[in-house]
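Asker: I'll drop the sequence and a predicted model, then ask my questions.
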Amino acid sequence: MVQIQVTPETSLADAPVRIHVSGLAPTQLVTLHLSLTDERGVKFEARAFYQADEAGEVDLERAAAPGGDYVGVWPMGLFWFLKPEKLFHRLIKRDVMSCPFRFQLNVFDSCHIVISPQLEPLATCTVERWYVAPGVERIPIKEGRVRGALFLPPGPGRFPAVIDMFGGAGGLIEFRASLLASHGFVVLALAFFAYDDLPQVMEELDLGYFEEAANLLLSHPKVRGPGLGVIGVSKGGEVTLSMAAFLEQVVAAVWINGTSSLYGSPLRYKETYIPYIPYAAERVIITEMGIMDNYHVFQDPQNPAYASAAIPVEKARGEVLFVVGEADRSFNSKLFADLAIERMKGHGKKNYTLLSYPGGGHLIEPPGSPLCSISFTRGSPKPVHWGGDPELHAKAQEHSWSEILKFLEHHLGPPSNL
């Protein structure tokens, strides 16, 4: 009798699982097929071909797939190489609290490029992937000007604290914050425009808003302090670097594929005003498939006319971790990281670390997320090109997430009770 064993069957979305198939005939060819229908009704699936060993078993930790959606030994390949049935959809968990992603894993005899409804699986099982650990609490935040969601680990605390932000689409995205909380951090998923009663567009980077959020987080009785961490991707990376430069509360900043100059809106903080570099919207490229390539919209930050728009990262008191996808098609994030580090070096600073990943795209996320190289996004009339090579991006996500967790723990203290 053919059996699939997934260990564990229920886990956090960023945790590895072991997939083992037994009861096959020696050297039998099979197709492993993983599928999921997300909260918007879009189906995602991945398939890989395997050959059983002489004992009639397939262990994904050791077996190499000769074909399918990936090739080689990829223990988590069925999760990392998921593709949407409808083009240009991003797999993203929206409701992180009430239910997990429930995947169906099937084993089929022989190799099948297309899995038709008429095919009968040899074995099947359900795999649950949660974005919150048991006991993590979510509290909506609407206090003063601050809007977002606070995630609290179980137990009395106190815990290290992190502010988590996403990018230029605005709104509130929570899946990374809930995973960080599941690893023992108090995390504020922070919205800064296009959410609740916040402005619909970001006309300026008002650093006072982010200082208010930092102080609110640090005042929570479960937060250890005295400083906190910040993590942001894309526009959130620009904000992260600005917070690190000006706010003494920030002792650890994780910048993921952001900029090191102000783009599209100026920064204002107390008596400080930093002008911005305008977007060159006329440089948008629309591909033959109707995809927006925004790579050249970000004008050269090295142009002397834009020198005053640089974020003064050399003022950062805390540590800064730069995470770069070298195949980022949103903009040249490698250049922005290099310029920031060059500026820090020029002022004798050594409080930086660079993780740069060949083949990594713009949306470097926790390893439970498959590559999204093209997708629709709020405010864009057409799908946007994010970039990334599937296999290299998967490796970048696995490695960078582990390094991010270690970085935050090292500089904020271990995520455990005092």
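Answerer: Nice, I can see it.
Asker: going forward, measure contacts between C-alpha atoms and count neighbours the same way
Answerer: Will do.
Asker: Show me what the longest helix anywhere in the chain is packed up against.
Answerer: What stands out as the longest helix in the chain, according to DSSP state H, is helix 390-412. Counting by 3 or more CA pairs under 8 Å, 6 or more residues apart in numbering; DSSP states H and E, the packing neighbours recorded for helix 390-412 are strand 228-233, strand 250-256, strand 319-325, strand 352-357.
Asker: this is the other structure I want to compare:
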Amino acid sequence: MKRSSVALTAAGCLLAATGCTPGTTHVTLTVDQAAALADQQVHVKVTGAPAGKPLEVGAEAVDRDGRKWHGQVTFTADDHGTVVLDTAKPSAGSYHDTDGMGLFWSMNPPDGSPDAQSYLPPVEDGQAVEHLDLFVDRDGKRLASTTITRRWVAPGVTARPLTRAKDKLTGLYVAPKPDGAKHPAVLLLGGSEGGLPPPSSTYLLASHGYPVLDLAYFHAPGVPQDLREIPLEYFAAAAQWLSRQPEVDPAHIVALGTSFGSEPALLVADHFPRLVHGAVLLAPGASVTGSFPHSGGAAWTYQGKPLPVNDPIPVDGVSGPVLAVAGGSDLTWDSKQSAELIMLRLDEAHSAFPHEAVIVDAAGHGVGGAPYLPHGTKINHPIVGPYDLGGSRPANEAALRRGWTKTLALLASLQR
């Protein structure tokens, strides 16, 4: 994506729409990208401010439901009248530590609490697009402002729904812009919410050049409504379908699973190493769990037989890299211990492939997906209702950044 610089100053005509009076100040707000993919960092800088004086820098965006989310922090300009958000620490506001993207994830909805509320960007022409307004205020006056456009879909990315009746799978296939090459691909598996995983990660991965099959395995049309006795062969069939797509490198298919979805991701990587060549496990479990939401049965089967609940998930057959990301304050299950156990088992199996656990101790269960979006530490689970994921917003954001960066690096390492 072409990089550009956008600067608006209250001293010039570019800010006529903000109501500023020309000549009253020389504050300039600069961003290095006027438009970017939603997972790309934007660098923000304020210049021309009164040296040593406080000012407020804020962000606002309207979500899909028409609610305006808002974040704002106070900085003190340095001796040159400059605030660089990448290096400046706020003295007060919606986030507290040095973080150039803090305004993006720390926004709150109108009622002030992001818990159990989902921020979904508006849709334009069928695609998620966020118009985020950045501004600089002092003493109640707007000194400068600009708007950044953040997109979840790069040009040329295409999507195709799959149905059980036609394709023998329920899912969504998202392909990157055609370039004549074959690329590592992702089999994406959501968690206990069922249905299709949130499409934001799917489209962003495809925007980075990686084909993605977003697969539903329960609580969706064409698949069981409960998570009970789901055949591993269903996931293998999905990987096989993915391998036949023209832009996919069939030798480098990675299963990416979040929460409950980490189990079939690791199981299919172990049981079908010729089809799936590694796994990314977000908030993982290390043992086979039972059925959901009604307990008392097996969640998974293999060759027609239920996989025993509480058995360790084997890893000795895995034929590719494994990344696990977990929070030490996870209230759903002990994903930190699970991530460490998976790495230990890979060590004991003398795995020849890279494997790494990324642990953020203060993070909770919400460590899956792309960074730079406002999330709470609680959700309104579509099956069980209000649910506390644990952790803190800053720690969860740190885990999202590290996990997303590592995931993209893992996929890039497979590109031939």
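Answerer: In hand now; what should we look at? Computed from a predicted model, the values in this text were never measured in an experiment.
Asker: ok, back up a step: what lies in contact with the longest helix of the first structure?
Answerer: If you take CA atoms under 8 Å, 6 or more residues apart in numbering as the criterion, helix 390-412 of the first structure is touched by 70, 80-81, 160-161, 227-229, 251-252, 254, 319, 321, 323, 325, 355, 357-361, 364-367, 370-371, 415.
Asker: Let's see that with 6 Å instead.
Answerer: Pro160, Tyr357, Gly359, Gly360, Ile364, Glu365, Pro366, Pro367, Leu371 (CA atoms under 6 Å, 6 or more residues apart in numbering).
Asker: Now check the second structure for the residue matching the third one.
Answerer: Okay, so that is Gly359 of the first structure. Aligned counterpart of Gly359 of the first structure in the second structure: Ala362 (TM-score structural alignment).
Asker: hang on, its match packs against Gly391?
Answerer: Yes. Counting by CA atoms under 6 Å, Ala362 of the second structure touches Gly391, with 5.4 Å between them.
Asker: Common neighbours of those two, please.
Answerer: Ser329.
Asker: Among the two, which residue is more densely surrounded?
Answerer: Legend: neighbour count by other CA atoms under 10 Å for Ala362 of the second structure and Gly391, higher for Gly391 (24 against 19).
Asker: counterpart of the more buried one in the first structure?
Answerer: In the first structure, Gly391 of the second structure lands on Gly388 (TM-score structural alignment).
Asker: what about that match, distance to Gly361 of the first structure?
Answerer: Gly388 of the first structure sits 4 Å away from Gly361 of the first structure, going by CA to CA, to the nearest Å.
Asker: what sits in contact with each of the two?
Answerer: In contact with both Gly388 of the first structure and Gly361: Ala327, using CA under 6 Å, 6+ apart.
Asker: before we move on, back to that, how about the helices and strands packed on helix 390-412 of the first structure in a markdown table, adding mean neighbour count?
Answerer: Converted to a markdown table, these look like this (neighbours: other CA atoms under 10 Å):
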| stretch | mean neighbour count |
| --- | --- |
| strand 228-233 | 26 |
| strand 250-256 | 27 |
| strand 319-325 | 26 |
| strand 352-357 | 18 |
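Asker: closest to Glu61 of the first structure out of the ones you listed?
Answerer: strand 352-357 (23.7 Å; CA to CA).
Asker: Quick one: list the elements packing against that closest one.
Answerer: With contacts taken as 3 or more CA pairs under 6 Å, 6 or more residues apart in numbering; DSSP states H and E, strand 352-357 of the first structure sits against strand 319-325.
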